[in-house]
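Novice: need coordinates for the below:
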Amino acid sequence: MRRLFETRPGDDGLPGAERRLAVLALILGTLMAVVDTTMVNIALPSIAADLEVPASRAVWVTNLFQISCAAFLLVFAALSELVSRRRIYVAGVGVFTLASLGAALATSLETLLVFRALQGLGAAATLSIGPSLYRSIFPSRLLGSALGLSAMVVAGGYAAGPAIGGVLLSVADWPWLFALHLPLGAAAVVLAWKALPREPGRRGGFDLVGALLSVAMLCGFFLAMDGAGHGMPAGELAAWLGMSVAAALLFLRRQRRAAYPLMPLAIFAERRFSLALAAQGTAFVGQGLAFVALSFLFQRDMGFTPLQTAWLFTPWPLAIMLVGPRAGRLADCVNPSLLASAGLLVLLVGLVLLARLDAEAGVTEVLWRMGLCGVGFGLFQPPNNRELMGCVPRERSANASGIMSTSRTVGQSLGVALVGAFLAMNAPVQATLWVGCAACGLALAASLARVPLAGAAQARARWRASSGDRQESTMAPQSSSRSPHEHSGRD
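Specialist: Okay, the predicted model is just below:
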């Protein structure tokens, strides 16, 4: 951990002492958004009883937050180029914190849902640009280690959320789950404003039409995926999917013509980026599917209680917390695509072993398989994120960050929807898990395809370093053209 804050001659990013406060601001903002999702899930029955609403309506306390967050990831990533990432991040944390206060004071479901949607907007602003801020804070030689730290924070949040929610609900009412964010949010706003890098904004406009199409595309997709998992009528499901597809086609057409595109399509010309994105999306399909399918397997087929099931999931995020930072540190030294591929292979083996579990399996048999999956995912994610953020020019890092966050969220939602579709057809849970294995197999194929490309880029970077060129990123390829956007002014 200490090496993350050491400064060497020629380092880009912030000086070592300033990195600590900046990273703390990012950790606080990320933890609030991640812990909130899993923590509030625990409270849904209490919220439904207290507000006197059916459980089917209380579920929207979680759904609306997720839809609002996912739909605006690309929007805030693009907007950060115009007004600076520092301002977007501070505004995002501020909105999330104030909306948490509103949610804590809500006395009706309708009011609570309004503030949950605002919380989702705040979370989108922070999560969309988090990875690109790590690239600005840390020197290129430590990018993998920094993203490993980020993976550890996210995994820790997912692991701690249910426990924090359970402990709070045992001594207080559900509004205190939201009130918990107030001191953390206030500290994160102050730290972010003080410590995050000040950077120039660019002159020019914002692709408002593209933003509206992006929101329509993603809202339609997530509403359709949620409906598929909850028995939505076929006609309504087709309508949401149709809206999503139509908006997606118009969005892509708009991006080819817009002066300041929300998602520059030229970024996909870099094959390493496209293949790393494909690996990430399909890997998160597998993980999202496994998390939901295994809940049914453990409780319905194997007879474990909900509390026992929560403990059975613990090895997965704990293994990510242990392996992720080490994998990120290793990715700074060796081919990150090779590491990511090795992680996907371990994840695939773990999922195959889980799919082969029978109803008589004991706790130990479950725990080590879950831990194996966590080791694989921890070995995959930080090196893959390093590839995603390191193989594009710095001026495109905010766009890459938004695309990466959107791909992850879409993949998870698609995995959850597939479980719902299979359960609606009365398919065995094991059959659903085999679909997750297939998704991980596709991720592994995409990851292996970019191993030679990453190796060649790493060899070029080492040759440049040996020639004394310290200004070139150790992972970024040479760019033949600069961004068309001119920058001016100071934040």
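
Novice: hey, let's count contacts and neighbours off CA atoms from now on
Specialist: OK.

Novice: give the buried residues for the helix or strand harbouring L250.
Specialist: In the assignment (DSSP states H and E), L250 maps to helix 234-257. The neighbour-count check on helix 234-257 (16 or more other Cα atoms under 10 Å) flags 237, 240-245, 247-248, 251-252, 254-255 as buried.

Novice: repeat that for stretch 58-66.
Specialist: Taking 16+ other Cα under 10 Å as the criterion, stretch 58-66 shows A58, W60, V61, T62, N63, L64, F65, Q66 as buried.

Novice: now do stretch 407-424
Specialist: For stretch 407-424, the neighbour count (16+ other Cα under 10 Å) marks 407-423 as buried.

Novice: now, which of those lie within helices?
Specialist: Within the buried residues of stretch 407-424, residues falling in helices by DSSP state H are 407-423.

Novice: first-to-last residue distance for stretch 353-373?
Specialist: 10 Å (Cα to Cα, to the nearest Å).

Novice: to compare against the first, here's the next sequence to fold:
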Amino acid sequence: MSRLFETRPDDDGLPGPERRIAVLVLVLGTLMAVIDTTMINIALPSIARDLNVSASRAVWVLSLFQIVCAATLLLFASLSELLSRRRLYVAGLALFTLASLGAALSRSLETLLVFRALQGLGAAATLSIGPSLYRVIFPTRLLGAAMGVSALVVAGGYASGPTLGGLVLAVTDWPWLFAMHVPLGLLALSLALRALPAEPRRRGGFDMLGAALSATMLASFFLGLDALGHGAGVGKILMLLAASLVAGWLFLRRQRRASHPLLPLSLFDEPRFTLAVLVSGLAFVGQGLAFVALSFLYQQEMGLSPLQTAWLFTPWPLTIMFAAPLAGRLADRVNPAALSTSGLVLLLCGLMSLAMLADDAGVIDSLWRTALCGLGFGLFQAPNNREMMSSVPKARSANASGMMSTTRTIGQSLGVALVGLFLAAGLGSVQASLWLGCVALSGAVLISLRRIPLTSAPSRESERQCPSPHSD
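Specialist: Okay, the predicted model is just below:
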């Protein structure tokens, strides 16, 4: 870990001491946003009871946060060029912290939902540009290791959220789940103002029409998936998905003509970036699908309790936390496309082994298969993120960062929705859903194999040619 903060005379990025503080800011901001999602799951029954609402209405405490966050990731990534990433990240932290205080003080569902929507906006502002800030903070020679840190933080957040939520609820009430963000947010804000690098702002306008079309496209898409997962009428689902398709078509047309596009389509002229996005989307479809399908497998078909199910899930994020930093460091030395492809192969093997798991399998038999999935995903994610970020000019890294976060969110949500659709339509057992995830991962492997010849191992020569991106 100390290697991440060593400074060489020819390094771009921040000096070592400033780098430590800036990384702590990103870690705190990411953890608050990620932990919030998984932690609030545990509190939904308590919220429904205390606010005297139905369980179906209480679910909106989680869904609204996710929909608002997902629908505005691209918007904030583009807006960061106009405002600067430092200003946007600080504003996002401040909004998330204030909204967390408002959510903790809420005494009605309507008030709570308003503050949850504001939390979603704050989280989107930080998550959309977080990966691109790693590229500004760290020298190019350590970009893979930095992406490993990012993957480690996300995995740690997802792993610790349910446990932390359970511990808090064991000693106090659900408002404290929101209140605990306030001191962390204030600490992150004070450090961000001190350590995040200043950047020049882009001159020019902002694509307001593109932003409206992007938000409509993504919000309609996620509302459609949410309706699908809750068994809404076919007409409503089709209307929402059709609105998403129409808005998406208009959005792409707008991006070709806009002088300052929200998502510069020239990013996809680079095959390495395009292939990395496709591979990432399919990988997250497989992971999102597996997480939901395994919950049904362990509890409904194997007869395990929720606590036992949580225990069987634990190796997945834990092995990601072990493998991601290692893979990130390796990606700075070897071909990152080849490394991430090998991780996808391991993930596919792990998911296939889970799909073949017998109903009377023992705990150890389940644990090693889940650990294999986590090991594969950990080896895949950081090198793939490095490919995505390093294949575009630094001036476009904020757009690439927003696309990375949006792809992850869409992939996971689509995987969850596919499980619901698969089971609701009676298309087979839970194992059949896991095989569907294997199909998605097989597609990811095939696409990833195509990009290996396009990518070479990072060289010191190319690292030294990258100018420093942070200047006033």
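
Novice: superposed, how do the two chains score by TM?
Specialist: Once superposed, the chains reach a TM-score of 0.98 (TM-score structural alignment, normalised by the length of structure 2), with 470 aligned residues with a Cα RMSD of 1.3 Å.

Novice: ok so, going back, the helix holding L250 of structure 1 vs structure 2, mean deviation?
Specialist: By mean Cα distance after the TM-score superposition for structure 1, the fitted helix 234-257 of structure 1 averages 0.3 Å away from its aligned residues in structure 2.

Novice: residues contacting that helix, please?
Specialist: 209-210, 213-214, 216-221, 223-224, 227-228, 261-265 (Cα atoms under 8 Å, 6 or more residues apart in numbering).

Novice: can you rerun that using 7 Å?
Specialist: 210, 213-214, 216-218, 220-221, 223-224, 227, 261-265 (Cα atoms under 7 Å, 6 or more residues apart in numbering).

Novice: pull out the buried members of those residues.
Specialist: Buried among the contacts of helix 234-257 of structure 1 by 16+ other Cα under 10 Å: 210, 213-214, 216-218, 220-221, 223-224, 227, 261-264.

Novice: centre of the chain to the helix holding L250 of structure 1, how far?
Specialist: Computed by Cα atoms, centre = their mean, to the nearest Å, the chain-centroid distance of helix 234-257 of structure 1 equals 23 Å.

Novice: same check on stretch 172-187 of structure 1?
Specialist: Counting by Cα atoms, centre = their mean, stretch 172-187 of structure 1 comes out at 22 Å from the chain centroid.

Novice: still on that earlier bit, can I get the buried residues of stretch 58-66 of structure 1 in TSV with secondary structure?
Specialist: As requested, the buried residues of stretch 58-66 of structure 1 are exported to TSV (DSSP: H, G, I helix; E, B strand; the rest coil):
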residue	secondary structure
A58	helix
W60	helix
V61	helix
T62	helix
N63	helix
L64	helix
F65	helix
Q66	helix
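
Novice: what's the closest of the residues you listed to A431 of structure 1?
Specialist: N63 (26.0 Å; Cα to Cα).

Novice: what's the match for the closest one in structure 2?
Specialist: Aligning on TM-score structural alignment places N63 of structure 1 opposite S63 in structure 2.

Novice: its match - nearest residue in space that isn't next to it in sequence?
Specialist: Among residues not flanking S63 of structure 2 along the chain, D226 sits closest, at 7.8 Å (Cα to Cα, 6 or more residues apart in numbering).

Novice: so the one you found is in which element?
Specialist: D226 of structure 2 belongs to helix 208-229, assigned by DSSP H and E.

Novice: likewise D12 of structure 2?
Specialist: Going by DSSP H and E, D12 of structure 2 is not in any helix or strand.

Novice: neighbours of it, just the number please.
Specialist: For D12 of structure 2, the count of nearby residues is 23 (other Cα atoms under 10 Å).

Novice: wait, doesn't it sit right on I137?
Specialist: No: counting by Cα atoms under 7 Å, D12 of structure 2 sits too far from I137 to count as a contact (8.4 Å).

Novice: next secondary structure element downstream of the helix holding L250 of structure 1?
Specialist: That would be, after helix 234-257 of structure 1 and using DSSP H and E, helix 271-296.

Novice: which parts of that following helix are buried?
Specialist: Buried residues in helix 271-296 of structure 1 (16+ other Cα under 10 Å): 272-296.

Novice: tell me the average deviation of it from structure 2 after fitting.
Specialist: So helix 271-296 of structure 1 averages 0.3 Å relative to structure 2 (mean Cα distance after the TM-score superposition for structure 1).

Novice: quick check: that helix aligns to which part of structure 2?
Specialist: With TM-score structural alignment as the criterion, helix 271-296 of structure 1 aligns to 271-296.

Novice: how far does stretch 31-41 of structure 1 sit from its chain's centre?
Specialist: Between the centre of stretch 31-41 of structure 1 and the centre of its chain there are 13 Å (Cα atoms, centre = their mean).

Novice: next: stretch 63-75 of structure 2.
Specialist: With Cα atoms, centre = their mean, you get 12 Å for stretch 63-75 of structure 2.

Novice: could you do stretch 107-114 of structure 2 as well?
Specialist: Using Cα atoms, centre = their mean, the offset of stretch 107-114 of structure 2 from its chain centre is 26 Å.

Novice: show where it falls in structure 1, residue numbers please.
Specialist: So stretch 107-114 of structure 2 sits over residues 107-114 in structure 1, by TM-score structural alignment.

Novice: contacts for the matching stretch next, please.
Specialist: Contacts of stretch 107-114 of structure 1 (Cα under 7 Å, 6+ apart): L51, V61, A103, A106.

Novice: 6 Å instead?
Specialist: V61, A103, A106 (Cα atoms under 6 Å, 6 or more residues apart in numbering).

Novice: secondary structure element holding T107 of structure 1?
Specialist: Going by DSSP H and E, T107 of structure 1 is not in any helix or strand.

Novice: please apply the same query to the one 5 residues further on.
Specialist: Applying DSSP H and E as the criterion places L112 of structure 1 in helix 109-137.

Novice: next structured bit after that helix?
Specialist: helix 143-171.

Novice: what residues sit buried inside that following helix?
Specialist: In helix 143-171 of structure 1, counting by 16+ other Cα under 10 Å, buried: 143-166, 168-169.

Novice: next one: the helix or strand encompassing L339 of structure 1 to chain centre, how far?
Specialist: Element membership for L339 of structure 1 (DSSP H and E) is helix 336-355. On the basis of Cα atoms, centre = their mean, helix 336-355 of structure 1 sits 19 Å off its chain's mean C-alpha point.
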